[in-house]
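In: dropping the sequence and predicted coords here.
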Amino acid sequence: MHPSLTETPALSRRGLLKFSLGASAFLATAGLGASLSGCSSNVAANGFVTLRSGDLLFLRALIPVMLEGAVASAAMPAAVDGTLKSLDRSLDHLSPEMLKLTRQLFDVLGMAVTRGPLTGIWGSWENASSDAMRHFLQRWQNSSLGLLRMGHSSLLQMVMMAWYARSESWAHCAYPGPPTV
């Protein structure tokens, strides 16, 4: 008779805590290292107030996957651009500390040394397929590491709030728009 999975856990609580602590330390160190090494520029991309060029590469790969089913493929490029502008305006109104944390998340995703192990996408974001992006999102959503689940939640909330703040998104969810005053 074989023991059930609950009787033989693959990772004990202590092991999981050690692993989580190590992973958290790794991510914090990688983010800090990017900030201190100059990999993380605070210079906004052309036409943006807050979003940087590296952030745009990642977000242009991410947003179409998140908006799948809500936007027709022909309208996707305009929807991505509009969502980026909306997200940029939202980030510009964050507190300095929240903006710093958001940039650290983007830095960790932008550095090749952390992007591959954390996301499973070893090449550049421009070459990431939709399937690879979906796998990355599912990986973070279902991760045993709370930090990755928080990263998934942050990305999801940022993109969805930026998209649904735009009037072009309202028809898809049958929202008539704000009342006229």
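Out: In hand now; what should we look at?

In: alpha carbons only for contacts and neighbour counts from here, please
Out: Will do.

In: quick check, central residue of the chain?
Out: residue 155 (3.5 Å; CA atoms, centre = their mean).

In: off-centre distance for the longest helix along the chain?
Out: With secondary structure taken from DSSP state H, the chain has its longest helix at helix 13-37. Helix 13-37 sits 18 Å away from the centroid of its parent chain (CA atoms, centre = their mean, to the nearest Å).

In: which parts of this structure are helices?
Out: 13-37, 53-66, 76-92, 96-110, 112-119, 130-141, 146-164.

In: helices and strands around the first one, which ones?
Out: What that stands for is helix 13-37. helix 96-110 (3 or more CA pairs under 8 Å, 6 or more residues apart in numbering; DSSP states H and E).

In: name the residues of the helix it packs on that are buried.
Out: Buried residues in helix 96-110, counted by 16 or more other CA atoms under 10 Å: 102, 103, 104, 105, 106, 107, 108, 109, 110.

In: identify the residues contacting residue 98.
Out: By CA atoms under 8 Å, 6 or more residues apart in numbering, residue 98 lies in contact with nothing.

In: re the thing from before, for the helices of the chain, give me CSV that also has distance to residue 43.
Out: Putting these into CSV (distance: least, CA to CA, whole Å) gives the following:
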stretch, distance to residue 43
helix 13-37, 12
helix 53-66, 8
helix 76-92, 13
helix 96-110, 12
helix 112-119, 20
helix 130-141, 26
helix 146-164, 20
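
In: one step back: and the longest helix of the chain, what's buried?
Out: Buried residues in helix 13-37, defined by neighbour count with 16+ other CA under 10 Å: 20, 23, 24, 27, 30, 31, 33, 34, 35.

In: next up, a second structure to put side by side with the first:
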Amino acid sequence: MPRPIRLNRRGLLKLGVGASVALSTAGLVATITGSTPDQPHAGMKVLRSVDLPVLALLFPAFIGPHPKLDDVAIQAAIRQLDFTLAHSSAQTQKEALQLLGLLSFAPTRGPLTGIWGAIEQASPAEIDTFLQRWRDSRLDLLRQGYKALGQLLLMSWYALPQSWEAAGYPGPPVI
């Protein structure tokens, strides 16, 4: 039976600082090497082409079984997320793109998520496992990443009329 890992306060602080430095360095390397392009995808205002496959896999994981969630609805939710980000502060855009960049860049995605191959090849079970790891992580940085992804994706999904019916929401009042 494996022994539980016990960290004292100092050890936990060192681990947190180390993880923050590693993530920051990886993000910087991805940006400098051009692994995450700065230009938005054609037809988008903020989201880049490398973000789209990641988002297409994350939406079903966060939304769960929904009668209206299909490929067309996922693309609509991605467009809604782009619209929302385009109308957000520059800092919010930057942080969202950094988070998505970490997930789309293979050298950072592997250690952070456990998905070592191409993200497009990841199974729903692998996506669920990585999200559960982040949600339950001891590292505040990963828990914050999980919360940020959840807020962005759920906000974008529930802004779409096709999501309302199953939730019992009749839509905004007619004025």
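Out: It's in. All of these numbers come straight from a predicted model, not from anything done at the bench.

In: looking at the helices of the first structure, which is nearest to residue 45 of the first structure?
Out: Residue 45 of the first structure lies closest to helix 53-66 among the helices of the first structure, at 4.9 Å (CA to CA).

In: quick one: the closest one aligns where in the second structure?
Out: The alignment of helix 53-66 of the first structure onto the second structure (TM-score structural alignment) covers residues 49-62.

In: in JSON lines, list the buried residues of helix 96-110 of the first structure along with distance to residue 96 of the first structure.
Out: As requested, the buried residues of helix 96-110 of the first structure are exported to JSON lines (distance: CA to CA, whole Å):
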{"residue": "102", "distance to residue 96 of the first structure": "10"}
{"residue": "103", "distance to residue 96 of the first structure": "10"}
{"residue": "104", "distance to residue 96 of the first structure": "12"}
{"residue": "105", "distance to residue 96 of the first structure": "14"}
{"residue": "106", "distance to residue 96 of the first structure": "15"}
{"residue": "107", "distance to residue 96 of the first structure": "16"}
{"residue": "108", "distance to residue 96 of the first structure": "18"}
{"residue": "109", "distance to residue 96 of the first structure": "20"}
{"residue": "110", "distance to residue 96 of the first structure": "20"}
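
In: just give the nearest non-adjacent residue to the residue mapped onto residue 125 of the first structure from the second structure, would you?
Out: Residue 125 of the first structure maps onto residue 119 in the second structure, with residues paired by TM-score structural alignment. Of all residues not flanking residue 119 of the second structure in the chain, residue 54 sits nearest, at 6.6 Å (CA to CA, 6 or more residues apart in numbering).

In: aligned to residue 170 of the first structure, what sits in the second structure?
Out: So, by TM-score structural alignment, residue 170 of the first structure is matched to residue 164.

In: on that earlier part again, what lines up with the residue nearest to the centre of the first structure in the second structure?
Out: By TM-score structural alignment, residue 155 of the first structure lines up with residue 149.

In: quick check: the gap between its match and residue 100 of the second structure.
Out: 9 Å (CA to CA, to the nearest Å).

In: same check, this time on residue 173 of the second structure
Out: Residue 173 of the second structure is 35 Å from residue 100 of the second structure, by CA to CA.

In: residue 27 of the second structure now?
Out: Where residue 100 of the second structure is concerned, residue 27 of the second structure sits at a distance of 10 Å (CA to CA).

In: for residue 48 of the first structure, what are its contacts?
Out: 85, 88.

In: the same query, at a cut-off of 10 Å, please.
Out: 56, 84, 85, 87, 88, 89, 92 (CA atoms under 10 Å, 6 or more residues apart in numbering).

In: overlap of the contact sets of residue 27 and residue 100 of the second structure?
Out: residue 36.

In: before we move on, the earlier item: just checking, the residue nearest to residue 119 of the second structure touches residue 103?
Out: Yes: if you go by CA atoms under 10 Å, residue 54 of the second structure and residue 103 touch, sitting 7.0 Å apart.

In: so for the two, which residues contact both of them?
Out: Joint contacts of residue 54 of the second structure and residue 103 (CA under 10 Å, 6+ apart) are residue 119.

In: chain center to stretch 59-74 of the first structure, what's the gap?
Out: On CA atoms, centre = their mean, the centre of stretch 59-74 of the first structure falls 14 Å from the chain's centre.

In: chain center to stretch 112-123 of the first structure, what's the gap?
Out: Counting by CA atoms, centre = their mean, stretch 112-123 of the first structure comes out at 13 Å from the chain centroid.

In: nope, stretch 153-162 of the first structure is what I was after
Out: Put simply, stretch 153-162 of the first structure sits 8 Å off its chain's centre (CA atoms, centre = their mean).

In: with the second structure superposed, average distance for that stretch?
Out: On superposition with the second structure, the mean distance recorded for stretch 153-162 of the first structure (mean CA distance after the TM-score superposition for the first structure) is 0.4 Å.
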